[in-house]
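Student: Give me a model of this one.
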Amino acid sequence: MKNLLKQFVLAVFVFFFTATISLAQDSIPEKDNVFKKFKSLENTEGRFKFFFNTPNRYIQNSAYDWLDSVNLYLNESEHSGDTLAINKYAILQSQIHYDLGDYDKSLAIAKELYEKKKNLEEKSNFLILNLLDKNYSKLELYAKQIEIRKEKKELGITENVAFYDIYSNLGLHRKAMDDYFKEEKKFIAEDDFYGQAVFYNNVGSYLRLDKSTPTALSTYKKAKGFVNVYLNDVTKVKTAKQLTKANHLKGIIEGNIGKCHVLLKQYEDALPYLERSVQTIQEFNKGKFSSDEVENTLEMAECYLQMGDLEKTTDILSNTITPSTIENILKKNKLFASYYSKTEDYKSSAYYLSKVIRMKDSVSINQSSLKKQQLAAVVGQDLEYSKKMMEQQKQALEDSRNEMIAKDERINIVFISLVFLLLGFAGLVYAYLRIIKSQRLIVEQKHIIEKALVEKDSHLKEIHHRVKNNLQMVSSLLSLQTKNTRSKAAIAALEEGKSRVKAMALIHQKLYQNEDLSVIEMQGYIESLINSVQSVYKKGGHSISITIDAEGVELDIDRAIPFGLMLNELVSNSFKYAFPDDGTDGKIYIHLRKNHGQEGFFEYTDNGIGLPEDTEVRAEASMGIRLMNRLANQLQTSLNTDRTTEGVRFWFNFK
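Tutor: Here you go, the predicted structure:
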């Protein structure tokens, strides 16, 4: 009675669940339903491209719905005689049958298309060859699979003929892993996180199948880390197809991690990974047959069985998708046998055990010779592997005979290596101590040099300060002499001399005030010089505007002193002679530029009364003009003079 009630409740639940799914599908807007969009396309080429470019295409409608529509379009194409459309819909048929796990039907359609390959376009041939490759692999027809892969290489679809998966399917997991690691690792870029995830997932599978479970577990976790980085990388734009593939891969990797925990008998650790894996594969591989989903579901049943949760075990075994491989069928029968044994239903347990034994016997008889033939075919194609196997067989006896000798030699080598290692370590310690000693000496010498440099700078500043004080003393003496002199000419000469001394003293003042004692910042120096000259010559009625453009220019002392004296003469002359009328609005413009590695340029202009007509005659008698010419010679240049409409312009280039 309880069983009937359970069946009734289950039937009601299934009815309402199916109705809810149907209503949900009907309620999806047509623009979001990929199946309806596929059917709404008007031509074959559009449907063909849409089908293969749509990730997770069975999420809303099952693969059987798609197959019905494709069959309908195929019949219409056959009636209209459209050969191109017939071939494209046949490719879609083959792909859908493959997605459903009907590999025999998919292979039959692909083989029929393969015979027409000369009449097909490149894209169609590529898809057909891939379908043949995948179907032969699922059906364990490895010799045929090798032929297809050789043709793919000849057509340029692949760069080389890979045998990794075939070797693994034939039980040579370590060989598959070694070849895969050697050939594929070098082609994967460091920033190709998806490629890294695929690579380490495959390596982990080879290790797991080779019974290296702990190593396989760490390799799978590395693969999961890479796929998480890829999915979380917001700097790279990903298509919906790429995201679907990456999430599906993540589900497969988590399932593989769960399988490793099962092999290590860590059932509680395995369950979360297996459950997430099944959910992820169902979400991102919806509608397609997945052997990973079947295997992970059976592993979940194994976990619950070992943990004593028999109710969940029987629920999973009853609802599991029908296994398609012999290994999965055997696994399911073994789980049923263990389950019935634990529930003390020994008759049912014996029934499933007998099925397991019969199937194993049948497999061992039928597959033993077939695998040998397939292995021979693969080895025949892979000459390098064949040679290695022969060499290993020839040397197997010799290796066993020399094993004891080799052990002794290894011990001696290890001992000698240890001695050299200790000597090398002692040498490294000695070198390290010498380096530390050298570094200490360098630090001490550096400290001495830095101290000497500080003292040198201090002495230089002191020298400049004393020179400046001495020049100021000279200036004061000239001032005293001026007060004791009655001759106007003598007073004027003394004032000019005092002005020149101040110009030189200002240079030394700027130097000892500056952090860098080798150069003088000219903008500030010129401003200070102008202020000094103004204090001597500017009178009440003058209104002279002075513009200085020397920002960022620095000169050494050898050029700064003659330049300062020359500028002192020019400014003094402007104040004395250029503006005789006190009401004149005078303008003085000073321009100085010095580019790194290029010539410098100096320009001085005023809008005064200009030079008199007999300037050249006066130049012979004027001390100021003779002084400026000599100063120009010190700067390795010559002073140029231009009369302008207003005032005068002096200029020169210098190095």
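Student: contacts, neighbours, all on C-alpha from now
Tutor: OK.
Student: How is Val234 assigned, secondary-structure-wise?
Tutor: Three-state call for Val234 (DSSP: H, G, I helix; E, B strand; the rest coil): coil.
Student: That one and Asn228, how far apart?
Tutor: Relative to Asn228, Val234 is positioned 12 Å away (criterion: CA to CA, to the nearest Å).
Student: and if you look at Asn33?
Tutor: Look at Asn33 and Asn228: by CA to CA, they are 29 Å apart.
Student: what's the answer for Leu120, then?
Tutor: 40 Å.
Student: Which secondary structure elements does the longest strand along the chain sit against?
Tutor: Identified as the longest strand of the chain according to DSSP state E is strand 585-594. Secondary-structure packing of strand 585-594 (3 or more CA pairs under 8 Å, 6 or more residues apart in numbering; DSSP states H and E): strand 543-549, strand 600-606.
Student: Mind putting the ones you listed into JSON lines with distance to Val617 and mean neighbour count?
Tutor: Formatted as JSON lines, those follow (distance: least, CA to CA, whole Å; neighbours: other CA atoms under 10 Å):
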{"stretch": "strand 543-549", "distance to Val617": "29", "mean neighbour count": "15"}
{"stretch": "strand 600-606", "distance to Val617": "22", "mean neighbour count": "19"}
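Student: Would you format those as TSV with distance to Ala19 included?
Tutor: Formatted as TSV, these follow (distance: least, CA to CA, whole Å):
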stretch	distance to Ala19
strand 543-549	88
strand 600-606	92
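Student: Minimum distance to Lys502: which of these has it?
Tutor: strand 543-549 (19.5 Å; CA to CA).
Student: List the buried residues in the next helix or strand after the closest one.
Tutor: Downstream of strand 543-549, the first helix or strand assigned by DSSP states H and E is strand 554-556. By 16 or more other CA atoms under 10 Å, the buried positions in strand 554-556 come out as Glu554.
Student: Contacts made by strand 554-556 with the rest, please.
Tutor: With contacts defined as CA atoms under 8 Å, 6 or more residues apart in numbering, strand 554-556 is touched by Ser518, Val519, Ile520, Glu521, Met522, Lys594.
Student: Second chain to compare with the first, below:
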Amino acid sequence: MKRGFLVLLLGVFFLLFTSLEVNAQDVPLQGENYFEQFKQLPDSDSRIDFFFDTSNRYNQNSAYDWLDAVNVYLNSSQKTSDSTSVSDYQLIQSKIYYDLGDYDKSLAIVKELFDDMEEYPMEKKAHILNIMDDDYSKLELYDKQIEIRRFKREFGLTDNVSFYDIYSSLGQHRKAMEDYMTEEKKNLEDGDFYAQAVYNNNIGNYLRLDKSTPTALGYFKKAKALIDVYFSDIINTKTENQINEGNHLKGVIVGNIGKCYVQLKEYQKAIPYLEESIELINKYNTGKVSTELVENTLEIAECYLQLNNFEKATDYLSNDLAPKKIRNVIKRNRLYASYYDRTGDYKSANEYLKQNNRIRDSLDDNDTNIKSQQLESVLKQDLENSRKMVEAQKADLEKSRNEIIEKDEKISLVFISLIFTLLGFSGLVYAYLKSIKNQRLIAEQKHFIENSLIEKDSLLKEIHHRVKNNLQMVSSLLSLQTKNTKSKAAIEALEEGKSRVKAMALIHQKLYQNEDLSVIEMQGYIESLINSVQSVYKKGGHNINITIDAEGVELDIDRAIPFGLMLNELVSNSFKYAFPNDEENGKIYIHVRKTQGQEGFFEYTDNGVGLPEDSEERANSSMGIRLMNRLANQLQTTLNTDRTAKGVRFWFHFK
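Tutor: Modelled structure (predicted):
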């Protein structure tokens, strides 16, 4: 009897332990009092390690409690003239002020430590430079941030100086994404799901800021799937800090998904993601100022305003947000003004609009010039780093070449007889002089060719720019003609013509914006084309989920123009006819594949109402279908059409 009871009791404890272990990813150990543990440590060395190794340190005591305790330790160390302890506590103090959002105070303290940084161990140097890097980023002092990153490389804390986050802060989101992919993708490991989630989230954020919302949404959903896989991986045990950081990252990712749905004006879809994000960030980023928390709270307030749920909107707006960034302050005032305007309190709405006007007036008139100067500084530093890398590579090649020459000379000296020394030396002198002459001629010809190529590229860019401007003028003339035309059929024909002209203009715009004038990157072109068509057919465009899979595909102008016109016809037809009831689940899928040395493949599908029964008879009278068939002939292919169970599919192969 007793034995059976003991077995049952052990079984219950086993199940309870297993349940706690499985759910550890969701529930942080809130019972851990890090503040008390910190105070019980014997010295500043152990306290600074504990502080920086504990991500959720403010789980039970606020940052102000920590600051009071650190101030006591700092005063005591100053009285005993313990310089090492003083610098340790000042470093902790600086990080606490950063967590509280007082970046000026944090920077003032850490700059004093920076002046004496040579005497500190490498780990403390890393903390100092990381805090200064973060402070300058928040204060938008990017030229200073560049200097700190240069110090990081000089101290060996990083192999390369990266600027993609600075480019993004200065509005160059595409440039930031390209540099980030170049630098970080090569470092990703297959089994590191956390790092892959961070990578996909950052790519998605650059695309979201660049208004490529549908593509950004795909990256964010992939990042969320990766962080879920990270938590479900039971083989690799995780520390409490890793669980905390993973859940905070998940909060940021789902918040970004919500922001994408807000940009797409799908407010009902956005709300659950934003609510989950706010809950996760509050839970796993306790006591720290969070830009993501402020932005997500403002986004969800805007959702409820757009849905006319004023009570919920004011609940979120009245939260203690304390936005630090000017754009968030302006957005909060704009939302308040919108709320009061909708509820009929025009006086209060006017007050908030005046506040925004005062904020804008108080900004420095040279703010744009300052950002341009900072961007120029970043570009110069980026070019300088590239130049140094090239010089280092040249130096290594020159060193290797010299070593080879030295070995050859030693071997030659062994086998050359004294009788032929003078003749050999004369031959070497002659060859050397001839080589110098040839090198001089080659250098002159190379310089001439390079100048000619630069001049050619400039002329080609100017030509493409002027062609684009002329096509835009044609589009404007068609718009004027539309306003002066009363016939509905004529207006539709003019609008279709204008859309086709825009598709061709976009080709030339992409060409003169590219470094390589011979090809067009199709992923970015298709995204821009979709945005252009959506601006014409707003009603259907905002309810259709568009997926574009053309990453890495490039086409020359001879194929890009008929390809773009054909895609313009297909997307326009989908917006006009495929979804007559404005369905929420409308989907369009565009796939382009081009393999080196092989033919390409294009596929376009939608899940709309499909083609009518008499579509083959209409093909002879429809200008759009005749145009697509002629464009397919230009691509030396045939446009194929398949009726699916729901929707339609167009496809063709091309060379």
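Student: Look at Val234 and Asn228 of structure 1 and report which has more neighbours.
Tutor: Neighbour totals were compared for Val234 of structure 1 and Asn228, and Asn228 leads with 16 against 9 (other CA atoms under 10 Å).
Student: counterpart of the more buried one in structure 2?
Tutor: With TM-score structural alignment as the criterion, Asn228 of structure 1 lines up with Asp228 in structure 2.
Student: Next, Ala392 of structure 2: secondary structure please.
Tutor: Under the three-state scheme (three-state DSSP), Ala392 of structure 2 adopts helix.
Student: any idea what it aligns with in structure 1?
Tutor: Under the alignment (TM-score structural alignment), Ala392 of structure 2 pairs with nothing in structure 1.
Student: So what's the residue count around Ala392 of structure 2?
Tutor: Ala392 of structure 2: 12 surrounding residues under other CA under 10 Å.
Student: what does Lys117 of structure 1 give?
Tutor: Using other CA under 10 Å, Lys117 of structure 1 has 16 other residues around it.
Student: What lines up with it in structure 2?
Tutor: Aligned partner of Lys117 of structure 1 by TM-score structural alignment: Met117.
Student: Pull up the gap between that match and Gly191 of structure 2, please.
Tutor: Where Gly191 of structure 2 is concerned, Met117 of structure 2 sits at a distance of 37 Å (CA to CA).
Student: One more: Tyr219 of structure 2?
Tutor: In terms of CA to CA, Tyr219 of structure 2 sits 18 Å off from Gly191 of structure 2.
Student: What of Tyr316 of structure 2?
Tutor: Separation of Tyr316 of structure 2 from Gly191 of structure 2 (CA to CA): 39 Å.
Student: Compare neighbour counts for these two and give me the winner.
Tutor: Legend: neighbour count by other CA under 10 Å for Tyr316 of structure 2 and Gly191, higher for Tyr316 (18 against 9).
Student: For the more buried one, which non-adjacent residue is closest in space?
Tutor: Ala301 (5.7 Å; CA to CA, 6 or more residues apart in numbering).
Student: could you say what helices and strands the helix or strand that contains the one you found packs with?
Tutor: If you go by DSSP H and E, Ala301 of structure 2 is part of helix 291-306. Using 3+ CA pairs under 8 Å, 6+ apart, the elements in contact with helix 291-306 of structure 2 are helix 240-263, helix 267-284, helix 310-317, helix 326-342.
Student: Mind giving me the packing neighbours of the shortest one?
Tutor: When contacts are defined as 3+ CA pairs under 8 Å, 6+ apart, helix 310-317 of structure 2 sits against helix 291-306, helix 326-342.
Student: Recalculate using a threshold of 6 Å.
Tutor: Judged by 3 or more CA pairs under 6 Å, 6 or more residues apart in numbering; DSSP states H and E, helix 310-317 of structure 2 is in contact with helix 291-306.
Student: The helix it packs on vs helix 310-317, what angle?
Tutor: Counting by axes from the mean of the first three to the mean of the last three CA atoms, to 10 degrees, helix 291-306 of structure 2 lies at 160 degrees to helix 310-317.
Student: how big is the angle separating helix 291-306 of structure 2 from helix 326-342?
Tutor: Relative orientation of helix 291-306 of structure 2 versus helix 326-342 (the same axes, to 10 degrees): 20 degrees.
Student: Superposed on structure 1, what's the mean shift for helix 291-306 of structure 2?
Tutor: Helix 291-306 of structure 2 differs from its equivalent in structure 1 by a mean of 0.7 Å after superposition (mean CA distance after the TM-score superposition for structure 1).
Student: How about Asn125 of structure 1: what's its closest non-neighbour residue?
Tutor: Leaving aside its sequence neighbours, Asn125 of structure 1 sits nearest to Lys117 (CA to CA, 6+ apart; 6.3 Å).
Student: quick one: what helix or strand has the residue positioned nearest the centre of structure 2 in it?
Tutor: The centre of structure 2 sits closest to Tyr206, judged by CA atoms, centre = their mean, with a distance of 2.3 Å. Taking DSSP H and E as the criterion, Tyr206 of structure 2 maps to helix 193-209.
Student: what's the mean deviation for that helix versus structure 1?
Tutor: With mean CA distance after the TM-score superposition for structure 1, helix 193-209 of structure 2 averages 0.5 Å from its match.
Student: Tell me what angle that helix forms with helix 240-263.
Tutor: In terms of direction (the same axes, to 10 degrees), helix 193-209 of structure 2 departs from helix 240-263 by 20 degrees.
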